[in-house]
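Colleague: Please find the sequence and the predicted model below.
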Amino acid sequence: MHWEEEAYSRTDKDGNPVSFVEYEKQALGKKLGGFMTGGDLMLYSITGVGFFLDSYDLFIINLMSPIWAYEYWNGHYPPLLRGAVNAASNIGNIIGQLSFGFLGDAFGRKFVYGKELIICIIGTILVISLPNSIPTPTLKMIWIFCFRLLMGIGIGGDYPMSASIVSERSHLHTRGRLLAWIFSNQGWGTLTGSVATIIILSCFRKSIKEEGHYNELDAVWRIQMGIALVPAFATLIPRLRMPEGRKYVESRALNTPASPVSNVHHERASTDPETNAIQNIPGLASTSDSTIPKPQKLTDLPAIPLNITDLEKLDPLTSRKAKLNAFFVYFSEWRHLKTLIGTASCWFLLDVAFYGTNLNQSVLLADIGYSTGKTHFDVLMRNAIGNLIIAVSGYVPGYFFTIFLVEKMGRKWIQIQGFLVCALMFAILAGGYTKLSTGGKFACFAIAQFFFNFGPNATTFIIPAEVYPSRVRGFAHGFSAAVGKLGAILSALLFNYLSGSTVIGLANVLWIFFACNMLGALSTWFLIPETKGRDADVVDFREWQEAAGEKVSKK
């Protein structure tokens, strides 16, 4: 595709390799309206819709659960069963994030991209196809649980694949902004879920509220879920047609037995006995320890003049084992493992609080006295309006602050300040829960939502997409996201149980959220590097050069 080759190959118009600095200058001068390049816009349209879909599917459950409670349980939806159904897609996320992240690194982005969307589409169709002939509410919820789990596998697969593709096709000095733009579609997905629910309920107002036909709530939730199929089908074909990225292929070449970096790691460096130079990468001039470039800064390192066709020849069956072991070889070094622990732990701590709040926002609105009404219909409408207000006042604006400031403030500081402000809001809510007014509690939740998204909810996605080299990025990002989803599952399963007055109560659950945010700030400070202006593939290649030079000099 023209947009991919023009925007992301590190060569000039004559096909000659250019330095990263010169490449960035040329690319940044091609912005449409001073905002995005043509390639950025195409990338946004393909991957951004996926995150819109992800968010809509994941958070619409918050608005569907009260409907199921009235339709199937007469308002008494068992807490543990409700938690399990809420957690189903997050359980599937873990499977999808790990499997698609691994497959994307081992076999290529092109090989797997779009397949995750097919799984998501199938899962969604099966959820809304719930047979009314199933005899009991519990069995109905088991059906929904199983196919929301399947849908979640597809959603989970989108995280590492879209993150890797965007990172590998973005320009260094706008990469964080574009990743934030892509991820901000979660905000639009959540907002759309609230608006769609209000519109759908309004359409059924007469039959449900005035005529008392509450059985028509069955149509309401099926339409709510089915709307997600529209962006899914719109995105499917472009994803299946997306070509392999040059940067991924170049980075993957370093995993093969024929490449120096693999040989260095396994202490089998192949050298020319006369020139003492590293061999084996087609298109790469031999380099000895005396000719290894010594740039003043990483972005000055010249581009690697690799030919994509030649590199694809480095992908025989004999190289498969090396590719599959690349993740473990790379993270056998403590400096890399420490970063992985940091990205995974921060994502876990965030999701305990973030999903504990968002998957149960309807419960929180009811508990603080906002979702009230004379009829079930009134309660459902107030609940949808409350979710909409929080999305408009806090959830969506937070993403846009990240978009505009991520390249100025850096990822690390945005993540730390977000954790700290959210911790403050949960401390205020927990400490003054019996004294705060409904308006005060509502404001604290809205502020927390703002700083989740102008903070760790955005940056825990951005940082793993930037800090790891392309050859391990998919699985490393998927692993970090999967550990995060463990936190989401814990919240989904335990929130309704623990928040009950007979256990520890909602105020003490909010103290748990406070502790998670404080620990997240500390983990960010000590374990995660700043990724602003950092090209992980250049760093990775530079580490190989240094290791190769040391190895060759010893020989």
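Modeller: Cool, got the structure. Predicted model, so just to flag it, every value in this text is computed and none were measured.

Colleague: Please make it C-alpha for all contacts and neighbour counts, starting now.
Modeller: OK.

Colleague: Which neighbouring elements make contact with the helix or strand in which R148 is found?
Modeller: Secondary structure assigned from DSSP states H and E places R148 in helix 137-168. If contacts are counted by 3 or more CA pairs under 8 Å, 6 or more residues apart in numbering; DSSP states H and E, helix 137-168 sits against helix 38-59, helix 79-107, helix 115-128, helix 175-203, helix 456-467, helix 470-498.

Colleague: need those in TSV with mean neighbour count, can you?
Modeller: What follows is these, written out as TSV (neighbours: other CA atoms under 10 Å):
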stretch	mean neighbour count
helix 38-59	22
helix 79-107	24
helix 115-128	21
helix 175-203	22
helix 456-467	27
helix 470-498	25
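
Colleague: what's the burial count for the residue lying closest to N360 once chain neighbours are set aside?
Modeller: Sequence neighbours aside, N62 is the residue nearest to N360 in space, at 6.2 Å (criterion: CA to CA, 6 or more residues apart in numbering). For N62, the neighbour count with other CA atoms under 10 Å is 23.

Colleague: so how far is S99 from N62?
Modeller: 27 Å (CA to CA, to the nearest Å).

Colleague: One more: K435?
Modeller: In terms of CA to CA, K435 sits 47 Å off from S99.

Colleague: Also L337?
Modeller: Taken as CA to CA, the span from L337 to S99 is 20 Å.

Colleague: swap in D315?
Modeller: 20 Å.

Colleague: ok, F495 touching F354?
Modeller: No - the pair F495 / F354 is not scored as a contact, 11.8 Å apart, by CA atoms under 8 Å.

Colleague: here's the one I want to compare it with:
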Amino acid sequence: MEKKPLGVLAALDAAKTQWYHFTAVVIAGMGFFTDAYDLFCISLVTKLLGRIYYTDPTSPKPGSLPPNVAAAVNGVALCGTLVGQLFFGWLGDKLGRKKVYGMTLAIMVFCSIASGLSFGQTATGVISTLCFFRFWLGFGIGGDYPLSATIMSEYANKKTRGAFIAAVFAMQGFGILAGGIVALIVSAAFDHAFHAPPYAVDRLASLPPQADYVWRIILMFGAIPAALTYYWRMKMPETARYTALVAKNEKQANEDMAKVMDFKPDEAQEQEKVKTNTASNQFGLFTREFLKRHGLHLLGTTSTWFLLDIAYYSQNLFQKDIFTAIKWIPPAATMNGIHEVFKVARAQTIIALCGTVPGYWVTVALIDWMGRKKIQLVGFIGMTVFMFALAIPYHHWTLEGNHVWFLVFYGLTFFFANFGPNATTFIVPAEIFPARLRSTCHGISAAAGKAGAIVGAFGFLYASQSTDPAKVDKGYSTGIGMKWSLIVMGFINLVGFCFTFLVPESNGKSLEELSGENEAEEEAKGGRDVSPV
């Protein structure tokens, strides 16, 4: 029997942009705002943690986190995120998107507060507690990736679906920016209030006891946007595509969508269409039929996200080390600990304003015009070019007077990451897989990305370590490790460009057309095209 599109799904695909679309962007996007804040705010305070807990009282130099401790503090949330993406992605397909959507926020609120309250009698105790709560914070963050992407893709119409999913993800840029702004405000307030002298003037007074409040307040602030969003997230109805195609109750899907959107599907023979559309398309994940239809697609989404995040998270988590290496942030011994937080936050805020945030919103503006694949290809090439431009003449950039151009090129790598694969790797997995596997496959793709982030977080930390003790004593890296780290990341981006050709173009097509859930109809029209190239 020929399959026909369900009335509610056809109505959603053709629906005009309405107020609820924007409401859904804000509700889902605030989760990503919180995700980005929580993941990246740790990089603002790691130098302060080193001063507070690892300064040797007998040494004239400020302390820093040992490499293994720094790797754990920066990377443990990413490990939790990976686990959360797999778990909540699977759960979202089993129980429905809405039922598990609030769980992620509740975990994030609790663990953000708990991270700031990390306790212990020793440095090891405090850092261990911090890592424990940040793992579970990452677990909650991980759930937001597949659920937010899937929910937005299933609400949107096919004409502007890319822009709406990209807008949800673009809130990540505002989260990164907010992290810098909050750190600026908190550090400036404490620095002004307690008048801590430069480190070289008075080693002990340069880190007053109040410095311990600074990093805790910055980490706990992430609970506020998550808590404010919880009520509205619980008010969202289940998506019509899940209710109709997975739960097989189109009547309920119609009722749910009618509460929030203005559309009138043709309800004639809808239950018969549900039976027809779902009966012959029930292959499971990693079955032979799934691999035949979507195996290359899943390889494309996982590989590109993995490769992108190696470079992207290395850049984000270790901006402070790069800025110190090019001498844009003064040596630690010349300033007090709170003022160092201010300097790091200022640098990261400038990069976010000039490169990170604009890249996200250029994607929102152009994605439904250019298409996903073109933007991803352009992004990978842009990142490759500018990383090589930073790395090859690296010693030139460390000279006084050349810092501005380094920052311009460095900001452009973030621009092309976000006007490129950092956005598209999030969007495409939410579009090309069947409804009953959509959240799971997005979770797998996102988890592959976090595996890349973990490689980047741990690998970059060790690869960029200085090998010149004399310059380490002065607070600088030689740039040998940093230079080759940037070159490696450039080549990784080039490989990501190649793997992009495995990903299908999803622009302008319905979700059912892309996933094959109405393939009989498409065959009657002359065939279904979801080929990788």
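Modeller: Arrived safely. Keep in mind that what you see is a predicted model, and the values were worked out from it rather than measured.

Colleague: hang on, the earlier thing: how about the helices and strands packed on helix 137-168 of the first structure in TSV, adding distance to M425 of the first structure?
Modeller: Putting these into TSV (distance: least, CA to CA, whole Å) gives the following:
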stretch	distance to M425 of the first structure
helix 38-59	22
helix 79-107	24
helix 115-128	35
helix 175-203	20
helix 456-467	15
helix 470-498	18
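
Colleague: residue ranges of the helices in the stretch 201-350 of the first structure, please?
Modeller: With DSSP state H, counting those that start in this stretch as the criterion, the stretch 201-350 of the first structure has helices at 205, 217-226, 229-241, 246-253, 260-265, 308-312, 320-330, 334-358.

Colleague: Those: which one's closest to E546 of the first structure?
Modeller: helix 260-265 (10.2 Å; CA to CA).

Colleague: okay, the closest one sits on what stretch of the second structure?
Modeller: On the second structure, no counterpart of helix 260-265 of the first structure exists by TM-score structural alignment.

Colleague: And that helix, what does it pack against?
Modeller: On a contact count with 3+ CA pairs under 8 Å, 6+ apart, helix 260-265 of the first structure meets helix 536-554.

Colleague: What angle do helix 246-253 and the helix it packs on make with each other?
Modeller: 30 degrees (axes from the mean of the first three to the mean of the last three CA atoms, to 10 degrees).

Colleague: Just give me how far helix 536-554 of the first structure sits from the chain centre.
Modeller: 31 Å (CA atoms, centre = their mean, to the nearest Å).

Colleague: which one in the second structure is aligned with A87 of the first structure?
Modeller: In the second structure, the residue equivalent to A87 of the first structure is G75, according to TM-score structural alignment.

Colleague: didn't that match look like it was pressed against F458?
Modeller: Yes - contact between G75 of the second structure and F458 holds when scored by CA under 8 Å: they sit 7.0 Å apart.

Colleague: ok, back up a step: tell me which of the helices and strands packed on helix 137-168 of the first structure approaches K532 of the first structure most closely.
Modeller: helix 175-203 (7.4 Å).

Colleague: what range in the second structure does that closest one sit on?
Modeller: Using TM-score structural alignment, helix 175-203 of the first structure pairs with 161-189 in the second structure.

Colleague: Mean deviation, that stretch versus the first structure?
Modeller: Average distance, stretch 161-189 of the second structure versus aligned residues of the first structure after superposition (mean CA distance after the TM-score superposition for the first structure): 0.7 Å.

Colleague: how much space between the residue mapped onto P209 of the second structure from the first structure and R335 of the first structure?
Modeller: Matched by TM-score structural alignment, P209 of the second structure corresponds to N215 in the first structure. In this view, N215 of the first structure and R335 of the first structure are 58 Å apart by CA to CA.

Colleague: Ok, E24 of the first structure next?
Modeller: 28 Å.

Colleague: Compare the two (neighbour count), which wins?
Modeller: Just comparing E24 of the first structure and R335: by other CA under 10 Å the higher neighbour count belongs to E24, 18 against 11.

Colleague: Next, the contact list for the more buried one, please.
Modeller: For E24 of the first structure, the contact set (CA atoms under 8 Å, 6 or more residues apart in numbering) comprises 171-173.

Colleague: and it, what helix or strand is that in?
Modeller: Following DSSP H and E, one finds E24 of the first structure within helix 20-28.

Colleague: relative to helix 38-59, how tilted is that helix?
Modeller: Using the same axes, to 10 degrees, helix 20-28 of the first structure lies at 80 degrees relative to helix 38-59.

Colleague: Grab the nearest non-local neighbour of P237 of the second structure.
Modeller: P237 of the second structure's closest residue in space is D256 (CA to CA, 6+ apart), at 6.0 Å.

Colleague: my read: that neighbour touches A240, true?
Modeller: Yes - counting by CA under 8 Å, A240 is a contact partner of D256 of the second structure at 7.2 Å.

Colleague: what about the two, which has more around it?
Modeller: A count of neighbours by other CA under 10 Å puts A240 above the other of D256 of the second structure and A240, at 26 against 17.

Colleague: That one corresponds to which position in the first structure?
Modeller: Superposed on the first structure with TM-score structural alignment, A240 of the second structure falls opposite R246.

Colleague: Spit out the contact partners of the residue most central in space within the first structure.
Modeller: Residue closest to the mean C-alpha point of the first structure, counted by CA atoms, centre = their mean, is Y159 at 4.2 Å. Contact analysis of Y159 of the first structure by CA under 8 Å, 6+ apart lists 97, 477-478, 481.

Colleague: Which position in the second structure pairs with it?
Modeller: That one, Y159 of the first structure, aligns with Y145 by TM-score structural alignment.

Colleague: Okay then, goodbye and thanks.
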